[in-house]
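>>> Whatever this is, show me its structure:
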Amino acid sequence: MSENTPSGTRQAITRHDHLAGETIGRHRHPFHQLIYVSTGVLAVRTEAASWVASSARAMWTPADTWHEHRVYGISRVHTYGFSPDDAPLPTSTPMVVSVDPLLRELLIAGSEPGLAPPEARRLLAVVHDRLKRSHVQPLTLPTPQDPRLVRACSLVA
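The predicted structure follows:
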């Protein structure tokens, strides 16, 4: 795991490598989080819905949203925290965001270990600007409410 915390931000930028099937249990953050997988596939689940993101998409989770993650395949996960008062994306609900080639390279470069704080701040500023221009992808699966469907889904998860 690598962690960068540019001066002036309260949240860390991290890079994690995960084995297939690894999970991160239910949790929440006091900051908004962008989760990107440069390799592998990421599934994010909240109480309301589930989303899937691959290298062409990232997952946006607003501050204080309970969520959990699961990776499929060997995965490299990059996480970015954004201050609650400086969100580059809407903060009302989690969503999948399109990642164009420039944003992909910025997300990967910004989570490299050992970045000098001035470089990390500049990369984060450009990531912030690019996210404002990104497209939201409506790839949401509602969480089942009927007990029979909940049971069926748990058998295949």
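>>> Every contact and neighbour count from this point should use C-alpha atoms.
OK.
>>> can you tell me how far residue 90 sits from residue 18?
28 Å (C-alpha to C-alpha, to the nearest Å).
>>> More neighbours: these two, which one.
Taking other C-alpha atoms under 10 Å, residue 90 and residue 18 do not tie; residue 18 has more neighbours (19 against 14).
>>> The more buried one touches residue 74, doesn't it?
Yes: between residue 18 and residue 74 there is a contact at 5.9 Å, judged by C-alpha atoms under 8 Å.
>>> Now name the helix or strand holding residue 87.
Assigned by DSSP states H and E, residue 87 belongs to no helix or strand.
>>> show me the residues around it that make contact.
If you count contacts by C-alpha atoms under 8 Å, 6 or more residues apart in numbering, residue 87 has them with residue 32.
>>> 7 Å - rerun?
Residue 87 sits next to no residue when contact means C-alpha atoms under 7 Å, 6 or more residues apart in numbering.
>>> so what's the most centrally placed residue in the chain up against?
For the chain, residue 35 is the residue whose C-alpha lies nearest the centre (C-alpha atoms, centre = their mean; 1.4 Å). Shown in contact with residue 35 (C-alpha under 7 Å, 6+ apart): 58, 59, 60, 77, 78, 79, 80.
>>> The structure of the following sequence is requested for comparison with the preceding one:
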Amino acid sequence: MKHSIDYPLASRPIMGFADEYPAGMLDPPHSHPRSQLTYCTAGVMLVVISNAVFMLPPRRAIWIPAGTEHEVRCRGPVSSHTLYIDPALDRSAQAARVIEVSDLVRALIMEVGGFEPDYDLDGREGEIARLLLSEVRRMPATPTDMPMPQDARLMRVCHALIEDPTDDRDLDEWASLAAMGRRTFTRAFRRETGAGLATWRQRMRLMTSIPKLEAGQSVTTVAYDVGYESASAFTATFHRVFGLAPSAFIARPREERED
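This next block holds a predicted model:
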């Protein structure tokens, strides 16, 4: 298995490797000179960028443009494949996004990840690498991201909820954590995230439910684990936010593989 620390990532325009991350792993804020495409085969990553937080479930990938500072958290063990791509190859993808991954793109990611550092740019390997990049551009985004505030005081609140989305402190307590008055906090949070605190926390709870559902836990168990009072309330909110019931959201990539 190749790892980034051992691999000459700049030797070719597109280079890749596979990696395993333990439960509880925290990769603090950092950036890369190349664009990054990370595909999860097992487990769930949480990727925090200055303006958004992304949940990366299995069988999906995240595109992170070159130079974008990001932090990675893994609450459970994660297996992934990462490609580093010369930003000159694709200047159209300027924003981070989680994308659906077709059978073809998955196969191409695995194939490119096995290339040697000196693969032939003008031969079969080079053609596969170029096809991969072309196919990635076609993949639709999936809604597993949330806006992050830029104000450091508000970020304290959001990071606390990322750590524990079930934290049920009331509005006054959150405002106190941000060292703001209640009214100022409410206005500032909505201005910077486009949502009220209750809505933001609800969305974070839903995102936290995804790895639990992926692990095979029942909808009822997950609903209570992430702070909902009933499975029906959880399912209704999940469907409203993601456009699919929890079971359908988790099953969709598997069904696509079987078509």
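>>> which helices and strands sit right next to the longest helix seen in the first structure?
Under DSSP state H, the helix in the first structure containing the largest number of residues is helix 117-133. The helices and strands touching helix 117-133 of the first structure, judged by 3 or more C-alpha pairs under 7 Å, 6 or more residues apart in numbering; DSSP states H and E, are helix 101-110.
>>> and the helix it packs on, how far from the second structure on average?
Compared with the second structure after fitting, helix 101-110 of the first structure has a mean deviation of 1.7 Å; criterion: mean C-alpha distance after the TM-score superposition for the first structure.
>>> which residues in the second structure does that helix align to?
Aligned using TM-score structural alignment, helix 101-110 of the first structure spans residues 103-112 in the second structure.
>>> which residues touch the equivalent of residue 45 of the first structure over in the second structure?
Matched to the second structure by TM-score structural alignment, residue 45 of the first structure sits across from residue 48. By C-alpha under 7 Å, 6+ apart, the contact set of residue 48 of the second structure is 54, 70, 71, 72.
>>> Mind checking what helix or strand follows the helix or strand encompassing residue 48 of the second structure in sequence?
Taking DSSP H and E as the criterion, residue 48 of the second structure maps to strand 45-49. Next along the chain after strand 45-49 of the second structure, taking DSSP H and E as the criterion, comes strand 52-56.
>>> who does whatever helix or strand comes next after that next one touch, helix- and strand-wise?
Using DSSP H and E, the helix or strand that follows strand 52-56 of the second structure in sequence is strand 60-64. On a contact count with 3+ C-alpha pairs under 7 Å, 6+ apart, strand 60-64 of the second structure meets strand 35-42, strand 97-100.
>>> if we can go back for a sec, give the next helix or strand downstream of the longest helix of the first structure.
strand 136-137.
>>> Make sure residue 63 of the second structure is actually in contact with residue 36.
Yes: the criterion here is C-alpha atoms under 7 Å, and residue 63 of the second structure meets it with residue 36 at 5.8 Å.
>>> Mind checking which of the two has more residues around it?
Neighbour totals were compared for residue 63 of the second structure and residue 36, and residue 36 leads with 26 against 21 (other C-alpha under 10 Å).
>>> which residue lines up with the more buried one in the first structure?
By TM-score structural alignment, residue 36 of the second structure lines up with residue 33.
>>> so how far is residue 152 of the first structure from its match?
According to C-alpha to C-alpha, residue 33 of the first structure and residue 152 of the first structure sit 30 Å apart.
>>> Identify each buried residue in the match of helix 101-110 of the first structure, please.
105, 106, 108, 109, 110, 112 (16 or more other C-alpha atoms under 10 Å).
>>> Let's have the residues you listed in JSON lines, adding distance to residue 222 of the second structure.
Supplementary listing: those in JSON lines, determined by distance: C-alpha to C-alpha, whole Å:
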{"residue": "105", "distance to residue 222 of the second structure": "31"}
{"residue": "106", "distance to residue 222 of the second structure": "28"}
{"residue": "108", "distance to residue 222 of the second structure": "34"}
{"residue": "109", "distance to residue 222 of the second structure": "31"}
{"residue": "110", "distance to residue 222 of the second structure": "32"}
{"residue": "112", "distance to residue 222 of the second structure": "36"}
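>>> Pull the distance from the strand holding residue 48 of the second structure to the chain's centre.
Distance of strand 45-49 of the second structure from its chain centroid, counting by C-alpha atoms, centre = their mean, to the nearest Å, is 5 Å.
>>> Now intersect the contacts of residue 48 of the second structure with the strands, please.
With DSSP state E as the criterion, strands contain 54, 70, 71, 72 from among those.
>>> And what about residue 89 of the first structure, helix, strand or coil?
Secondary structure state of residue 89 of the first structure, per DSSP: H, G, I helix; E, B strand; the rest coil, is coil.
>>> That one: what's it in contact with?
131, 132.
>>> Then the one 5 residues further on?
If you count contacts by C-alpha under 7 Å, 6+ apart, residue 94 of the first structure has them with 60, 61, 62.
>>> who's in contact with residue 3 of the first structure?
With contacts defined as C-alpha under 7 Å, 6+ apart, residue 3 of the first structure is in contact with 12, 13, 14, 15, 113.
>>> now, which of those residues lie within helices?
Nothing among these maps onto helices, per DSSP H.
>>> Just the buried ones among the residues you listed, please.
For the contacts of residue 3 of the first structure, a neighbour count by 16+ other C-alpha under 10 Å gives the buried set as 12, 13, 14, 15.
>>> nearest to residue 120 of the first structure, of those residues?
Minimum distance to residue 120 of the first structure across these is 9.2 Å, recorded for residue 13 (C-alpha to C-alpha).
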